[in-house]
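K.L.:
below is the sequence, then the predicted model.
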Amino acid sequence: MSSRGRSGGGKSSGRTTGRQTTVRVRTAKSRSNSSARWLQRQLNDPYVAEAQKRGYRSRAAFKLLQLDEKFHFFKKGMRVVDLGAAPGGWIQVALERIGKEGRVVGIDLLPVDPVPGSQIIVGDFLDADAPQRLVDLLGGPANAVLSDMAASSTGHANTDHLRIMTLAEVALDFAEDVLAPDGFFLCKVLQGGSEKELLDRLRKSFAKVRHVKPPASRSDSAELYVLATGFRGKPTTSGSEG
């Protein structure tokens, strides 16, 4: 359940700097056309180069930076949970934004190299005891739940869309269990036709729900982020069975 990516002190900008020379990759006998295209895109991606320059663990760090620069959802002293935290780039950004008085806890199925100032545990956030474990580590309810998770691609667009939407829905289940009042939820989704149920749920639990696409999100990618702010509490079911 992982997909992604501290620079020095201070508030980092999500803008890239400098110019790049285009690198062309030839297809070797041991390299498929698709892997050659992926490698060439990585080598020529300004966000990949800028992430290496600033010490971020992946280019995905710039997505979170750019979203916060636009919507200003991070505040000093916040308690933040990062679901599917590997490789740790979003944790790095969150730490920069909330300051030393805040707390960040990440969870991932895979081991993640430590990020100073945070706590990262290996485990499944779907485990029954995971919400309480993370709240205990935070020292109280979370002010933010982040998810940049993406299921492994099958190459079938409808299947991939359903899989990532399922991840988003279970991430929301988790968020509703751990968020403090007025907290926010930021989660990756894909453009498609089966988002209505998720959006309907979000609008019941949060004051405002937006679809956002940061500049660092590749233009040819179907990924979007849903940003839900002003948590009002988990909806209660009404009515009786009979």
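P.N.:
Here it is on my side, so go on.
K.L.:
going forward, measure contacts between C-alpha atoms and count neighbours the same way
P.N.:
Fine.
K.L.:
all helices for the protein, in order.
P.N.:
33-43, 46-54, 61-71, 89-98, 130-138, 157-178, 196-205 (DSSP state H).
K.L.:
return the most buried member of the ones you listed.
P.N.:
Among those, ranked by average contacts under mean count of other C-alpha atoms under 10 Å, first place goes to helix 89-98 (a mean of 25).
K.L.:
who are the packing partners of it?
P.N.:
helix 61-71, strand 79-83, strand 103-108 (3 or more C-alpha pairs under 8 Å, 6 or more residues apart in numbering; DSSP states H and E).
K.L.:
with distance to residue 177 added, can I get the ones you listed in TSV?
P.N.:
Listed next are these as TSV, based on distance: least, C-alpha to C-alpha, whole Å:
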stretch	distance to residue 177
helix 61-71	23
strand 79-83	12
strand 103-108	16
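K.L.:
closest one to residue 209 among those?
P.N.:
Nearest of those to residue 209, taken as C-alpha to C-alpha: helix 61-71 at 12.0 Å.
K.L.:
orientation of the closest one relative to helix 46-54 in degrees?
P.N.:
On the basis of axes from the mean of the first three to the mean of the last three C-alpha atoms, to 10 degrees, helix 61-71 is oriented at 100 degrees to helix 46-54.
K.L.:
by contact count, what packs against helix 61-71?
P.N.:
Right, helix 61-71 is packed against helix 46-54, helix 89-98 by 3+ C-alpha pairs under 8 Å, 6+ apart.
K.L.:
ok and the longest one relative to strand 79-83, angle-wise?
P.N.:
For helix 89-98 and strand 79-83, the angle between their directions (the same axes, to 10 degrees) works out to 170 degrees.
K.L.:
any idea how far helix 89-98 is from the chain center?
P.N.:
Computed by C-alpha atoms, centre = their mean, to the nearest Å, the chain-centroid distance of helix 89-98 equals 11 Å.
K.L.:
one more: stretch 61-79?
P.N.:
With C-alpha atoms, centre = their mean as the basis, stretch 61-79 stands 11 Å off its chain's centre.
K.L.:
let's bring in a second model and compare:
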Amino acid sequence: MPVSNKKLRSNRAWIERHINDPYVKRSKAEGYRARSVYKLLELNEKEHLLKPGLTVVDLGSAPGSWTQVVREKLIDKNGQVRGRIIAMDILPMDPIEDVYFLQGDFREQSVADQLAAILNGDKVDVVLSDMAPNLSGIAAADAARSLLLNELALEFCVDHLAPHGVFVTKAFQGSGYSQYVEALKKVFRKVAAKKPAASRDTSAEVYLVSRELKNPGLSQ
């Protein structure tokens, strides 16, 4: 099927924008795997999400830039990683030292069993989700796929998050967004929307930071 001139122009524009993106250049210079790293760095600086001793799960972790940040922030004053870092994705990810990587859908029993073995009965302090669907260009379909990922991440939190834990997830403003925020507010005491500087102005994405489960007993 021939590719339209409009699509070719769009692809060229994306490539040019990506090449010239200061965050892309900076991420390569600083050894990070993706520009998205600066979104988490800013969120962490303002929201104080990460510190040594925590158990952190990074959902949809590939290629691993957010996991790189988590590892950096869990290093104590002696230069040792203190805590547990669990990265999960259906896609493969190159190894990162001190990180457990579970490949597969976190709803699958085999993956759930691996996670349970690592946690050994403990709860998770921070759940991060930068998950996004493969975009089709059809707004309604993409919004529905994105919302499903958000809902699955929330279900994961209800099952695994500690009572005073924090959940950070990417969401797209549009169809279903306000309903998802309301769903978060039913589960968490505090919900705030943040737009990091590294998030492109043209993007509808925001990051929702949710804290403190209202009914932690339900997740036991």
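P.N.:
Good, I have the coordinates. A quick note: this is a predicted structure, and the numbers were derived from the prediction, not measured.
K.L.:
still on that earlier bit, using CSV, lay out the helices and strands packed on helix 61-71 of structure 1 together with distance to residue 141 of structure 1.
P.N.:
Below are those laid out as CSV (distance: least, C-alpha to C-alpha, whole Å):
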stretch, distance to residue 141 of structure 1
helix 46-54, 31
helix 89-98, 15
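K.L.:
map residue 123 of structure 2 onto structure 1.
P.N.:
When structure 1 is aligned by TM-score structural alignment, residue 123 of structure 2 is paired with residue 141.
K.L.:
that match: how many residues sit nearby?
P.N.:
The local packing of residue 141 of structure 1 (other C-alpha atoms under 10 Å) involves 22 other residues.
K.L.:
any idea how far residue 177 of structure 1 is from it?
P.N.:
According to C-alpha to C-alpha, to the nearest Å, residue 141 of structure 1 and residue 177 of structure 1 sit 9 Å apart.
K.L.:
now do residue 165 of structure 1
P.N.:
From residue 165 of structure 1 to residue 177 of structure 1 the distance is 19 Å (C-alpha to C-alpha).
K.L.:
spit out the contact partners of residue 115 of structure 1.
P.N.:
Contact analysis of residue 115 of structure 1 by C-alpha atoms under 8 Å, 6 or more residues apart in numbering lists 88, 91-92.
K.L.:
quick check: the aligned residue in structure 2 for it vs residue 70 of structure 2, distance?
P.N.:
Aligned by TM-score structural alignment, residue 115 of structure 1 pairs with residue 96 of structure 2. Per C-alpha to C-alpha, residue 96 of structure 2 is found 11 Å from residue 70 of structure 2.
K.L.:
same check, this time on residue 108 of structure 2
P.N.:
With C-alpha to C-alpha as the criterion, residue 108 of structure 2 and residue 70 of structure 2 are 25 Å apart.
K.L.:
tell me what angle the longest strand seen in structure 2 forms with helix 139-160.
P.N.:
Ordering each strand of structure 2 by length in residues (DSSP state E) puts strand 161-172 first. Relative orientation of strand 161-172 of structure 2 versus helix 139-160 (the same axes, to 10 degrees): 170 degrees.
K.L.:
redo the helices of structure 1 as JSON lines? Include distance to residue 80 of structure 1.
P.N.:
Shown next, in JSON lines, are these (distance: least, C-alpha to C-alpha, whole Å):
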{"stretch": "helix 33-43", "distance to residue 80 of structure 1": "29"}
{"stretch": "helix 46-54", "distance to residue 80 of structure 1": "22"}
{"stretch": "helix 61-71", "distance to residue 80 of structure 1": "13"}
{"stretch": "helix 89-98", "distance to residue 80 of structure 1": "8"}
{"stretch": "helix 130-138", "distance to residue 80 of structure 1": "8"}
{"stretch": "helix 157-178", "distance to residue 80 of structure 1": "10"}
{"stretch": "helix 196-205", "distance to residue 80 of structure 1": "18"}
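K.L.:
so what's the residue nearest the centre of structure 1 closest to, chain neighbours aside?
P.N.:
Note on structure 1: the residue nearest the mean C-alpha position is residue 148, at 2.6 Å, using C-alpha atoms, centre = their mean. With sequence-adjacent residues excluded and distances taken as C-alpha to C-alpha, 6 or more residues apart in numbering, residue 148 of structure 1 is closest to residue 188, at 5.2 Å.
K.L.:
which one in structure 2 is aligned with that neighbour?
P.N.:
By TM-score structural alignment, residue 188 of structure 1 lines up with residue 170.
K.L.:
contacting residues for its match?
P.N.:
Contacts of residue 170 of structure 2 (C-alpha under 8 Å, 6+ apart): 129-132, 150, 205-208.
K.L.:
these in strands, which ones?
P.N.:
129, 205-208.
K.L.:
surely residue 171 of structure 1 meets residue 149?
P.N.:
No - counting by C-alpha atoms under 8 Å, residue 149 is not a contact partner of residue 171 of structure 1; they are 9.2 Å apart.
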